[in-house]
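K.L.:
mind folding the following:
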Amino acid sequence: METMDFSFSFDEMPIAAKFISDSFTRDIKDFQKIYPVFDNEFKVRFNEQITMAKEIVCCGPEGVKIQNVRIGLFRKIESLNTLILEVPHYFSISGITQFDYIVEIIEKNNLCSVLSIVPNLLQQLQENMPTQDEDVAQSIIEGIQSIYKVLKLDRIELNRLLNSHGLLKEEAFRCLNHLWATMQDVMEIGQSLYRIDDPMKSVEYELDYIKMKVKTFWIHSSADSVV
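P.N.:
This is a model prediction of the structure:
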């Protein structure tokens, strides 16, 4: 069975679905007024799909490894952000181009963007080594280098796990395909219901908003809270 083109990674699917389900549960009466099929039985099936997906992609050995890498990744980016915020105290910011933009990228926790900007940042830091507090400045550079190297390894490990044969079984495809179809139905109807009369609610059913909530979830989670 071929997988659909999901907008989330395997281990993110149950998390994203839970956010959608929570909004739907709150708004179920509004859904039913126009679409009777969205009843309590539908809600139960939706939650059963979420539970099954969670067991398949989160609770198995590969899923737990993915969560640990992902959660650890955000912890390291948080440490990187702390080091970057120390830079203005020891380096000449005027010698570092787009420093504010660099800070913004790191604060967004986008691993690909972080890995792309760090080498250039390190080069600029080394070119602007201060004459005073040189030891502290050097420790900042070394700290950034160390985190960068580990993040590169994290990225390799995360990509490997996300393509693990243990998660790519037909059972996982079938479960996630059904879940994704349900998620799309609820998102589409939720947006159409509230787009005009209640834009704030409509946003809760939009893909970008749910992606943001999933990212925030990982940043503030531990593996125990997922499984």
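K.L.:
please count neighbours and contacts with C-alpha atoms only from this point.
P.N.:
Will do.
K.L.:
I'd assumed Ile106 was in contact with Ile77.
P.N.:
Yes: Ile77 lies in contact with Ile106 (Cα atoms under 8 Å); the separation is 7.0 Å.
K.L.:
between the two, who's got more neighbours?
P.N.:
Here Ile77 and Ile106 are compared on neighbour count by other Cα atoms under 10 Å; more neighbours surround Ile77, at 23 against 20.
K.L.:
find the helix or strand that the more buried one is a member of.
P.N.:
Using DSSP states H and E, Ile77 falls within helix 61-90.
K.L.:
helices of this structure, residue ranges please.
P.N.:
With DSSP state H as the criterion, the chain has helices at 13-34, 40-57, 61-90, 99-107, 111-127, 134-162, 170-194, 199-203, 207-219, 223-226.
K.L.:
let's compare: structure for the following, please.
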Amino acid sequence: MSSLLLVLAAFFLPLFPASVVFNRLAAASDHLAVRLALFVIWPQIGVLLILWGDLPMDPGLIAAWALLSAVLYAFRMLTVREVGRWSAMLASSAWPLAWLYALQTPDAPDLVAFTLALTAAPVLMLLVRATLASRLEAAYTGLHGGLARDLPRLSGVIVVTTLAAMALPLFPGFFALLTVMSGATLWMAVGILLIWLLWSWAGVRLLEGTVFGPRSGPVAADLTMYSAWGLAFLIGVMVAAGLAWSGAAL
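P.N.:
Sure, this is the predicted structure:
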């Protein structure tokens, strides 16, 4: 793979410090459709560059760079309170794992599907962020806590979406981690487990600052039944797609 293609791929399938570009773009727009398009399309450009460039140049260097980038942003998730930025940090921590999977020389459709599996949770978190902002005028953890008391449907969606961000079983991220770990070396597997642990820690902190605890903040309307079922259907589709892909990839 040429040096130019490697640098370009590191911008679109973000590796630190090139990942700063994606995070700046993610923070630049509050328009939900623009953010969703950015989250879905941006990493797939990086995947296409990897497939075109025929990895690797130095597998050990790329693997170490990807793991360090993923760990860095997993730690950043512990300090970020705004849910939109939290989602961008999750994406910046998850997408470097696609480099590790690419080093295992999977088929092109599997690499595309793997990256989409890592993108599912950040996309769901963007929807949660938009819902919180529209009802509470802000989407900060710790600012409007105890939502389970007055907004049970929204709280249920937040809980399920956060579990997806923690890559727990049945969600696409879980199967993506299993897939990359099945072909990883010992030191790579240890790094992936550390990232997984940090995602879980960050997810618990997010739930503590939104769903649980004493109620604080303004009175707000809960999700309508139709909206709640619509989000539940979207989550179900993502789970089903993850199960179907993992059955073929594992």
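K.L.:
what's the TM-score once they're superposed?
P.N.:
The TM-score (TM-score structural alignment, normalised by the length of structure 1) is 0.33; 104 aligned residues with a Cα RMSD of 4.1 Å.
K.L.:
ok, back up a step: now do the shared contacts for Ile77 and Ile106 of structure 1.
P.N.:
Residues touching both Ile77 of structure 1 and Ile106 (Cα atoms under 8 Å, 6 or more residues apart in numbering): none.
K.L.:
name the element the nearest residue to Phe114 of structure 2 once chain neighbours are set aside belongs to?
P.N.:
In space, and not counting its chain neighbours, Phe114 of structure 2 is closest to Ala176: 5.9 Å by Cα to Cα, 6 or more residues apart in numbering. Using DSSP H and E, Ala176 of structure 2 sits within helix 172-182.
K.L.:
Gln191 of structure 1 - nearest residue in space that isn't next to it in sequence?
P.N.:
In space, Gln191 of structure 1 comes closest to Ser202 once its chain neighbours are excluded; the distance is 4.6 Å by Cα to Cα, 6+ apart.
K.L.:
ok, now Leu100 of structure 2?
P.N.:
Nearest one to Leu100 of structure 2, counting by Cα to Cα, 6+ apart, is Ala63 at 5.8 Å.
K.L.:
and the one you found, how many neighbours?
P.N.:
Residue neighbour count, defined by other Cα under 10 Å, stands at 20 for Ala63 of structure 2.
K.L.:
the strand or helix carrying it - contacts with which helices or strands?
P.N.:
According to DSSP H and E, Ala63 of structure 2 maps onto helix 59-77. Counting by 3 or more Cα pairs under 8 Å, 6 or more residues apart in numbering; DSSP states H and E, the packing neighbours recorded for helix 59-77 of structure 2 are helix 83-94, helix 97-102, helix 186-208.
K.L.:
the inter-axis angle of the helix holding Ala176 of structure 2 versus helix 83-94?
P.N.:
Between helix 172-182 of structure 2 and helix 83-94, the angle comes out at 20 degrees (axes from the mean of the first three to the mean of the last three Cα atoms, to 10 degrees).
K.L.:
contacting residues around helix 172-182 of structure 2?
P.N.:
By Cα under 8 Å, 6+ apart, helix 172-182 of structure 2 touches 97, 100-101, 114, 117-118, 120-121, 164-169, 188-189, 192, 238-239, 241-243, 246, 249-250.
K.L.:
now list the buried members of these.
P.N.:
Buried subset of those (neighbour count, 16 or more other Cα atoms under 10 Å): 97, 100-101, 114, 117-118, 120-121, 164-168, 188-189, 192, 238-239, 241-243, 246, 249.
K.L.:
which helix in structure 2 runs the most residues?
P.N.:
helix 108-136.
K.L.:
that helix - contacts with which helices or strands?
P.N.:
So helix 108-136 of structure 2, by 3+ Cα pairs under 8 Å, 6+ apart, packs with helix 32-53, helix 83-94, helix 97-102, helix 152-165, helix 172-182, helix 225-249.
K.L.:
mind redoing it with 7 Å?
P.N.:
For helix 108-136 of structure 2, the packing partners by 3 or more Cα pairs under 7 Å, 6 or more residues apart in numbering; DSSP states H and E come out as helix 32-53, helix 83-94, helix 97-102, helix 152-165, helix 172-182.
K.L.:
with distance to Leu5 of structure 2 as added columns, please give those helices in JSON lines.
P.N.:
As requested, these are exported to JSON lines (distance: least, Cα to Cα, whole Å):
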{"stretch": "helix 32-53", "distance to Leu5 of structure 2": "6"}
{"stretch": "helix 83-94", "distance to Leu5 of structure 2": "19"}
{"stretch": "helix 97-102", "distance to Leu5 of structure 2": "14"}
{"stretch": "helix 152-165", "distance to Leu5 of structure 2": "30"}
{"stretch": "helix 172-182", "distance to Leu5 of structure 2": "23"}
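K.L.:
quick one, which of those is nearest to Arg135 of structure 2?
P.N.:
Smallest distance to Arg135 of structure 2 across these (Cα to Cα): 10.3 Å, for helix 152-165.
K.L.:
between helix 172-182 and that closest one, find me the angle.
P.N.:
Going by the same axes, to 10 degrees, helix 152-165 of structure 2 makes 10 degrees with helix 172-182.
K.L.:
flag every buried residue along helix 152-165 of structure 2.
P.N.:
153-165.
K.L.:
what is the nearest of these to Leu198 of structure 2?
P.N.:
After measuring the buried residues of helix 152-165 of structure 2 against Leu198 of structure 2 - Cα to Cα - the closest member comes out as Ala165, at 10.9 Å.
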